[in-house]
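**Student:** predicted coordinates and the sequence they were generated for:
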Amino acid sequence: MLTVNQLSCDYPQQPLSFTLSVAAGERIVVLGPSGAGKSTLLNLIAGFIPATQGEVWIAEQNVTSLAPAKRPLSMLFQENNLFTHLSVRQNLALGLSPAMRLSPSQKEKLQALAERTGLLPLMDRLPAQLSGGQRQRVALTRCLLRDQPLLLLDEPFSALDPALRQEMLVLTQELCRENRLTLVMVSHQFSDARFLADRCILIDQGKLAWSGTWQQLEKGDIDAAKVLGIRRTNDQ
């Protein structure tokens, strides 16, 4: 589904170069210390940061020169990027049409997914009238409405309290399975990898330092806690 080949960009702190492959339907959690290049990797894949060399392939298509809106992916940030003057319904509609003019089938799809994610009682509210967890649920639902095969999550739940964060992780796992999505999620939490990941990727000093299962990581295949500063305790 995703191939990143010697992808790099101008980065003042350190040289960055990434090479990795993600299979269709695979769920990857990207771990590593602050400043290692995790968010930069996602922004390079999404096209928000231009690559100085290398390639990005998604679903057998070279998307390296495509604008972010043209790439077959959806990306969710820690800041949910909802439009504050639009209702939940209108924010969701943007996932289907920039003009928010929906066909009957699109309206049906929006309604069904809003019900699945528990948003139906909130459809006429503005973002300011929602809790942090509710806003992230709206943002995640909007990503899913775009019906793209690749979902990129950049620490979207780190600002939530532990109970809400766990709720969002469960919802993400269920929706990825149901929609057969390929997931790449940046996190500082080892517990996220334990819950979500088919595979973990460790980024350190602008490059891929290690790749394997969370079980291998937990058993000490690499001392991630010391080398990369990952929090391995229970959701600290």
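**Tutor:** Looks like it arrived, so ask away.

**Student:** going by C-alpha atoms from here, please, whenever you check contacts or count neighbours.
**Tutor:** OK.

**Student:** tell me the spacing between the residue nearest to G47 when sequence neighbours are not counted and P50.
**Tutor:** Of all residues not flanking G47 in the chain, P68 sits nearest, at 4.9 Å (Cα to Cα, 6 or more residues apart in numbering). P68 is 10 Å from P50, where distance means Cα to Cα, to the nearest Å.

**Student:** now the helices: where do they sit in this structure?
**Tutor:** All helices of the chain, identified by DSSP state H, fall at 38-46, 88-93, 104-116, 132-145, 162-179, 190-196, 214-218, 224-227.

**Student:** what sits up against the fifth one?
**Tutor:** Helix 162-179 is contacted from outside by G25, T117, G133, R137, F157, S158, T182, L183, D192, F195, L196, D235, using Cα atoms under 8 Å, 6 or more residues apart in numbering.

**Student:** putting a second one here so we can go through both:
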Amino acid sequence: MTGSSPQIVCDGLRFGYDPRNPDMHFDCVFPAGRITTLIGPSGSGKSTLLNLVAGFESPLEGRVLFGETDMTATPVSDRPVSMIFQENNLFAHLSVFDNVALGISSGLRLAPSQRATVEEALQSVELAGFGVRRPAELSGGERQRVALARVIVRSRPVLLLDEAFASLGPALRRDMLELLIRIQRQRAMTTVMVTHFPSDARFAASQAVFVSGGQVLATGSAETLLDPERTVPEIRAYLGGSGGA
């Protein structure tokens, strides 16, 4: 089921933007071939943890393991990771087709079979016929679909999303989550998703990791951990009486 997608282990990671004060400490496991959500208050360290996994930040102590492989010192470009941000995933001067094709060749020199792969990826995210358009001609949801199409052609076993759908309205956000779930299941990618929306976490993820104050406070089933009737007091306070949006 999980194929070659690795389990990711954050083992005793310590980090601080001031190296003299490593005030963040992360220990957690992201299961192979599953969707895990990182959730918690703003400024709690969710994006920092994601950046440590991606390689954009380096821990002062500890290890990042992909399966049995220590990736702690591995450059971003050499990690088997695709990442989608909330904005700025696309190059404005390139067409939709070329933005996706970058996932195959940075020089945009594609064989006919590779061009067909790009077209198939666009079709799979419901953007068939959009290849000649520029990002400025697309809606926010369409731009994120292009980013997902690039994930498909890159075919990396790990996908990281940093509030990728946060700027979208509820209905469109749900559509994007359904598309993400479909792509993730087809490819069994180990997926870690930062979100501020508990409902998104419960809908899309099998596991939730609650981050607060620069550390992992709790890990468990997304359905249970983010249920105000069953969770710990700190998370219940974060969710509020309605269980979060």
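**Tutor:** In hand now; what should we look at? Everything numeric here is computed off the predicted structure, so don't read it as measured data.

**Student:** now do the aligned partner of S34 of structure 1 in structure 2: how many residues are near it, please.
**Tutor:** Aligned counterpart of S34 of structure 1 in structure 2: S42 (TM-score structural alignment). Residues lying near S42 of structure 2 (other Cα atoms under 10 Å) number 12.

**Student:** S187 of structure 1 too?
**Tutor:** 23.

**Student:** grab the nearest non-local neighbour of the counterpart of it in structure 2.
**Tutor:** Per TM-score structural alignment, the equivalent position to S187 of structure 1 in structure 2 is T195. Computed as Cα to Cα, 6+ apart, the closest residue to T195 of structure 2 that is not its neighbour in sequence is E163, at 5.1 Å.

**Student:** residue contacts, the alignment partner in structure 1 of that neighbour?
**Tutor:** Matched across to structure 1, E163 of structure 2 falls on E155, judged by TM-score structural alignment. E155 of structure 1 sits next to F77, Q78, M185, V186, S187, H188 when contact means Cα under 8 Å, 6+ apart.

**Student:** please indicate which of those residues are buried?
**Tutor:** Buried members of the contacts of E155 of structure 1, scored by 16 or more other Cα atoms under 10 Å, are F77, M185, V186, S187, H188.

**Student:** from those, which is closest to T3 of structure 1?
**Tutor:** Minimum distance to T3 of structure 1 across the buried ones among the contacts of E155 of structure 1 is 15.5 Å, recorded for M185 (Cα to Cα).

**Student:** from K109 of structure 1, how far out is that closest one?
**Tutor:** M185 of structure 1 sits at a distance of 25 Å from K109 of structure 1 (criterion: Cα to Cα).

**Student:** likewise T3 of structure 1?
**Tutor:** For T3 of structure 1, the distance to K109 of structure 1 - Cα to Cα - is 30 Å.

**Student:** of these two, who's got more company?
**Tutor:** A count of neighbours by other Cα under 10 Å puts T3 above the other of T3 of structure 1 and K109, at 20 against 15.

**Student:** what does that one correspond to in structure 2?
**Tutor:** With TM-score structural alignment as the criterion, T3 of structure 1 matches V9.

**Student:** on that earlier part again, tell me which of the contacts of E155 of structure 1 you also see in structure 2.
**Tutor:** Among those, the contacts conserved in structure 2 (both residues aligned by TM-score structural alignment, their matches' Cα atoms under 8 Å) are F77, Q78, M185, V186, S187, H188.

**Student:** let's see which of these end up in strands.
**Tutor:** F77, M185, V186 (DSSP state E).

**Student:** how close does the first one sit to N62 of structure 1?
**Tutor:** Same thing as F77 of structure 1. 24 Å.

**Student:** center of structure 1, which residue is that?
**Tutor:** L153 (1.3 Å; Cα atoms, centre = their mean).
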